[in-house]
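Enquirer: Have a look; sequence and predicted model below, questions after that.
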Amino acid sequence: MTFSFSVILMQVSADLQSEGAFSQLVRYFNEGGLFMWPVLICVILGLAIFLERLVTLNRADINTRQFILDVKEALDNGGIPAAQELCASTRGPVASVFNAGLLRADEGFEAAEKAIISYGSIEMSFLERGLVWLSLFIALAPMIGFTGTVIGMVEAFDAIESAGDISPSIVAGGIKTALLTTLAGLIGAIILQVGYNYCVSKIDKLVVEMEESSIVLIDSISAMEKGKPLSGGESSEA
């Protein structure tokens, strides 16, 4: 099976070089049979989820360090209302978590800490939305491809049995058609896996920023209760 799959890959590469790539892919798609359609649907849906997450996660990414400095300055100059206004006008999960903590800041830093933890979990679930479906399509694409290959092999052996002769053209043609679904499923899964890993790494980065920023906000609220300035010392260091 490994040798046959390698031969198919070499033949596909040679055909793509000799003919137009798009027309050749269409021909292979048609030769793959009905199981190529569910594989294609998995890839299209997976790519749609990835693109939606890509846009959302990139929009959620902000300059966290500068945002923290701006919040501290707002707390020093205008108090909690000014900081809330800044958070409300800033996109991203860090600003949303800050806003949730500031809403409870008048009840003490412990209440603000609980609000930050609770809202942080909610924001994390928003960031991970759709990834379960993306991982499902990553698993389904090759599985559907393997199923199509098994059915194609059965049909190929049926053709050999009906012909009553092990002709190289019958054997090679049947195996080629059967393996095309596996090839399509694996290629689709590889593409989606790359997108999934990118989304996970982006989410991990945002979660770390939320956690680090939350600690800074809690310390800032605690310092406010003690009447200490927030932005002066750190601004001079920057």
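Expert: The structure has been received and is ready for your questions. Only a predicted model underlies this, so the values are computations on that prediction, with no experimental measurement involved.
Enquirer: only C-alpha atoms for contact and neighbour calcs from this point on.
Expert: Will do.
Enquirer: quick one, what contacts the residue in the chain sticking out farthest from the centre?
Expert: Relative to the centre of the chain, the most outlying C-alpha is that of residue 164, 50.5 Å out, by C-alpha atoms, centre = their mean. For residue 164, no contacting residues are found, by C-alpha atoms under 8 Å, 6 or more residues apart in numbering.
Enquirer: likewise residue 74?
Expert: With C-alpha under 8 Å, 6+ apart, residue 74 has these contacts: 80, 82, 83, 86.
Enquirer: Give me the distance between the helix or strand hosting it and the centre of its chain.
Expert: Residue 74 is part of helix 64-88, with elements assigned from DSSP states H and E. Put simply, helix 64-88 sits 31 Å off its chain's centre (C-alpha atoms, centre = their mean, to the nearest Å).
Enquirer: same question, stretch 40-58
Expert: Distance, centroid of stretch 40-58 to centroid of chain: 7 Å (C-alpha atoms, centre = their mean).
Enquirer: The structure to be compared is supplied as follows:
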Amino acid sequence: MSLLAQITDTTAQLTDSVNRAAVPVVQAQEELRFGDLLLKGGWVMIPIGLLAILGLVIFFERFFTIRKAAKDESNLMTQVRASIMSGNLQSAIAICRNSNSPLGRMLQKGLLRIGRPIKDIEGAIENVGKLEVSKLEKNIGIIGIVAGIAPMFGFLGTIAGVIQIFYDISKTDNISMGVISGGLYVKMVTSAAGLFVGIVAYVCHHILNMMVDKVILKLETDAIEFIDLLEEPSK
């Protein structure tokens, strides 16, 4: 046989071997589709999916609400200061009422208490501030609950799947690695899904808390500035 014929024959054998090896890989890739794996996760994927939807809905609703409350209110403070300095108290109250913001409602309560001791005004502003903060924090705790429960559901699905696998083995006496690993990798999908939802919810929970903390700091700063403004005439 000539050298060219040997090379051609060897190349054909290698090509055939590669093609045979590629068939299982392609089949595996087809079997490992993301959507199919999620469906194979079983009934546990339903509560995990519902928790994911609940967490995202609350996050985006709170995110835009808190961002609206965190908008710059320097113009409001300037207008209120100008009205107070000019002695037009009713104008300052109207400005705060029309602002429709947490700071505006706090200042409005303080303006309505003018004439009373400063401590009473501070107390009224503080009470309104606590109420406004509680409104901003509404439902944020639910996201924290999602962050804790979702991984638990994932582990529950995996454990239930493992129990089912070993139960089937006890009935069939088939302890081959193919049977064990074939069922186990599918059941691990619930753990992965639960952890993913839990991590995302954990991050979202802390993002919202940091945003609320910034709003609180800003409200406290503006409230102190307002009290100082009221004390100026008496100094």
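Expert: Here it is on my side, so go on. Remember, predicted model here, so these are calculated numbers, not experimental data.
Enquirer: on that earlier part again, so which of the contacts of residue 74 of the first structure persist in the second structure?
Expert: Retained contacts for the contacts of residue 74 of the first structure in the second structure, judged by both residues aligned by TM-score structural alignment, their matches' C-alpha atoms under 8 Å, are 80, 82, 83.
Enquirer: The second one against residue 76, yeah?
Expert: In this case it means residue 82 of the first structure. No. Look at residue 82 of the first structure against residue 76 with C-alpha atoms under 8 Å: they stay out of range, at 9.2 Å.
Enquirer: quick one on the thing from earlier: so what does the residue farthest from the centre of the first structure match up with in the second structure?
Expert: Using TM-score structural alignment, the equivalent of residue 164 of the first structure in the second structure is residue 173.
Enquirer: cool, and residue 188 of the first structure?
Expert: Aligned partner of residue 188 of the first structure by TM-score structural alignment: residue 197.
Enquirer: neighbour count winner among residue 82 and residue 76 of the first structure?
Expert: Taking other C-alpha atoms under 10 Å, residue 82 of the first structure and residue 76 do not tie; residue 76 has more neighbours (19 against 16).
Enquirer: residue in the second structure matching the more buried one?
Expert: By TM-score structural alignment, residue 76 of the first structure lines up with residue 85.
Enquirer: Where in the second structure does stretch 91-104 of the first structure align, residue-wise?
Expert: Mapping stretch 91-104 of the first structure onto the second structure (TM-score structural alignment) gives residues 100-113.
Enquirer: Name the surrounding residues that touch that stretch.
Expert: 69, 73, 76, 89, 92-93, 95-98, 120-122, 124-126, 128-129, 132, 219, 222-223, 226.
Enquirer: Can you say which of these are buried?
Expert: By neighbour count, with 16 or more other C-alpha atoms under 10 Å, the contacts of stretch 100-113 of the second structure hold 69, 73, 76, 89, 92-93, 95-97, 121-122, 124-126, 128-129, 132, 219, 222-223, 226 as buried.
Enquirer: returning to what we had before: wait, the match of residue 188 of the first structure touches residue 47, no?
Expert: No. Counting by C-alpha under 8 Å, residue 197 of the second structure sits too far from residue 47 to count as a contact (11.1 Å).
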